[in-house]
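1. got a structure for you, letters missing:
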């Protein structure tokens, strides 16, 4: 596809979710119960995952007090469960900016139709249905420059992967078998066919 910059249109979109993976964050509430929240502002660098959260949500409040978290990566077929979580909040009372749109729900797993699975190194549970689960600890939680969000640096302690996604005999996730759920301008997508691979790839090309 040819792109001619002279024909580009200047726009002012209300959001900039230009295609990022969805994750489900499980954290621990003050009473020891689990909170589960979807979010789509996450990126990884080495063994650190950087998360962007609303500053006044239950997940942020939990991480400021109890830094353990599981970063669960759903597959495309889980989009409806993610969407069932989207209008829920574990914050009681519902924060003013969420009233009328969100409702308080303490039993997030049940509301989403998902199953908790004990973690091994942290207290919050994993999401059993998610093919990849990252047990982690928030090493730093700080406000962004606008004070509207929290920026979280979470250090991954253990990775759980569905065996069907692992290249046999290796520690690698097979990119030909793993498809994350992508949040693209508030619409859900999976990946398309592989186009190629980086020269740094440690896994073979996708099977024909």
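-> Done, it's in. Remember, it's a predicted structure, so these values are computed and weren't measured experimentally.

2. going forward, measure contacts between C-alpha atoms and count neighbours the same way
-> Fine.

3. Just give the nearest non-adjacent residue to the residue positioned nearest the centre of the chain, would you?
-> Geometric centre of the chain, nearest residue: residue 23, 1.5 Å, by CA atoms, centre = their mean. Leaving out its chain neighbours, the residue that sits closest to residue 23 by CA to CA, 6 or more residues apart in numbering is residue 73, at 4.8 Å.

4. Tell me who's in contact with the residue nearest to the centre of the chain.
-> 38-40, 42, 71-74 (CA atoms under 8 Å, 6 or more residues apart in numbering).

5. Highest neighbour count among those residues?
-> Greatest neighbour count in the contacts of residue 23, by other CA atoms under 10 Å, goes to residue 71: 29 neighbours.

6. Could you measure from it over to residue 203?
-> Separation of residue 71 from residue 203 (CA to CA, to the nearest Å) stands at 24 Å.

7. Ok, residue 43 next?
-> 21 Å.

8. now swap in residue 189 and tell me
-> 24 Å.

9. Among those two, which residue is more densely surrounded?
-> The neighbour count for residue 189 versus residue 203, taken as other CA under 10 Å, is higher for residue 189 (20 against 15).

10. contacting residues for the residue nearest to the more buried one when sequence neighbours are not counted?
-> Excluding its sequence neighbours, the residue lying closest to residue 189 (CA to CA, 6+ apart) is residue 182, at 5.0 Å. By CA under 8 Å, 6+ apart, the contact set of residue 182 is 19-22, 76, 188-191.

11. Please apply the same query to residue 131.
-> Here residue 131 is in contact with 73-75, 160-162, 165 (CA under 8 Å, 6+ apart).

12. Okay, one more to line up with it:
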């Protein structure tokens, strides 16, 4: 194995696509596709641009739904690519070819589903939905140049309620997912990938009862 140094513009080694629903100022629903997301306990950290409508809505309302699409929803995801609900499109997004879209549910051919604990709707077609509220906002790259001050944020949200398609449940367990049935969409260096069917190998960590990871409430 021979290693050589590179300087990549992005570091998307592979993370799940999330369709984040939020509420616009006029009460309509917005869908923000993103993939800089990771979970720990009942918290999720979302890496977002400070000028995106999703971020603007999150900071104003403190609410969202994290909808996880599966491999059957690639066309819906692509329909949302390079769209923004921000009326005055930032120069950086104009350069990237973004266009204004005030009705992303129509554009993506997706269906609103009423949430129970937050105002933003769930996406009915997504097999996993997590209603959440903002619990913290952290500015990234504070040590960077002034031109990018406030450009990137890590928004921490607390998951309030999780819904899953019944077909994803692990038989014999109330709160577990059958990993062999869950097929998320993975973003890797701007391209969409699925998971190869079946496990690569059995994990030693899988011997630990999943409930042991549940944090105190």
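-> Great, that's in hand. Just so it is clear, the structure is predicted and the values come from calculations on it, not from any experiment.

13. And the TM-score, once the two are fitted together?
-> After superposition, the two chains reach a TM-score of 0.91 (TM-score structural alignment, normalised by the length of structure 1), with 198 aligned residues with a CA RMSD of 1.3 Å.

14. and the residue nearest to residue 23 of structure 1, what pairs with it in structure 2?
-> Mapped onto structure 2 by TM-score structural alignment, residue 73 of structure 1 lines up with residue 68.

15. do residue 60 of structure 1 as well
-> Per TM-score structural alignment, residue 60 of structure 1 is aligned with residue 55.

16. Do a quick rundown of the helices in structure 1.
-> 58-65, 79-85, 108-112 (DSSP state H).

17. right, so the ones you listed: which one is the most enclosed?
-> helix 58-65 (a mean of 20; mean count of other CA atoms under 10 Å).

18. Could you list the residues in contact with it?
-> Against helix 58-65 of structure 1 from outside (CA under 8 Å, 6+ apart): 25-30, 35-37, 53-54, 69, 89-91, 138, 141, 150.

19. what about 7 Å?
-> 27-29, 53, 90-91, 138, 141 (CA atoms under 7 Å, 6 or more residues apart in numbering).

20. Which one of those residues sits in the busiest neighbourhood?
-> The most neighbours of any of these, using other CA under 10 Å, belong to residue 27, which has 29 neighbours.

21. How much space separates that one from residue 116 of structure 1?
-> Where residue 116 of structure 1 is concerned, residue 27 of structure 1 sits at a distance of 12 Å (CA to CA).

22. Which residues are in contact with residue 29 of structure 1?
-> By CA under 7 Å, 6+ apart, the neighbours of residue 29 of structure 1 are 35, 62.

23. can you map out the strands along structure 1?
-> 18-21, 23-28, 34-39, 42-45, 48-54, 68-73, 88-89, 103-104, 116-117, 126-127, 132-143, 149-161, 182-184, 187-189 (DSSP state E).

24. what stretch of structure 2 does the longest one fall on?
-> Counting by TM-score structural alignment, strand 149-161 of structure 1 falls onto residues 152-164 of structure 2.

25. residue in structure 1 matching residue 26 of structure 2?
-> In structure 1, residue 26 of structure 2 lands on residue 31 (TM-score structural alignment).

26. Ok, residue 104 of structure 2 next?
-> In structure 1, residue 104 of structure 2 lands on residue 108 (TM-score structural alignment).

27. cool, residue 203 of structure 2 as well?
-> Using TM-score structural alignment, residue 203 of structure 2 lines up with residue 198 in structure 1.

28. Ok, residue 119 of structure 2 next?
-> By TM-score structural alignment, residue 119 of structure 2 lines up with residue 123.

29. Next: residue 187 of structure 2.
-> Match for residue 187 of structure 2 (TM-score structural alignment): residue 183.

30. wait, doesn't its match sit right on residue 38?
-> No: using CA atoms under 7 Å, residue 183 of structure 1 is not in contact with residue 38; the gap is 10.8 Å.

31. anything in contact with each of those two?
-> Counting by CA under 7 Å, 6+ apart, the shared contacts of residue 183 of structure 1 and residue 38 are residue 22.

32. Can you give me the neighbour number for the nearest residue to residue 169 of structure 2 once chain neighbours are set aside?
-> Using CA to CA, 6+ apart and skipping residues adjacent in sequence, the residue nearest residue 169 of structure 2 is residue 177, 4.8 Å away. Here the number of neighbours of residue 177 of structure 2 (other CA under 10 Å) works out to 17.
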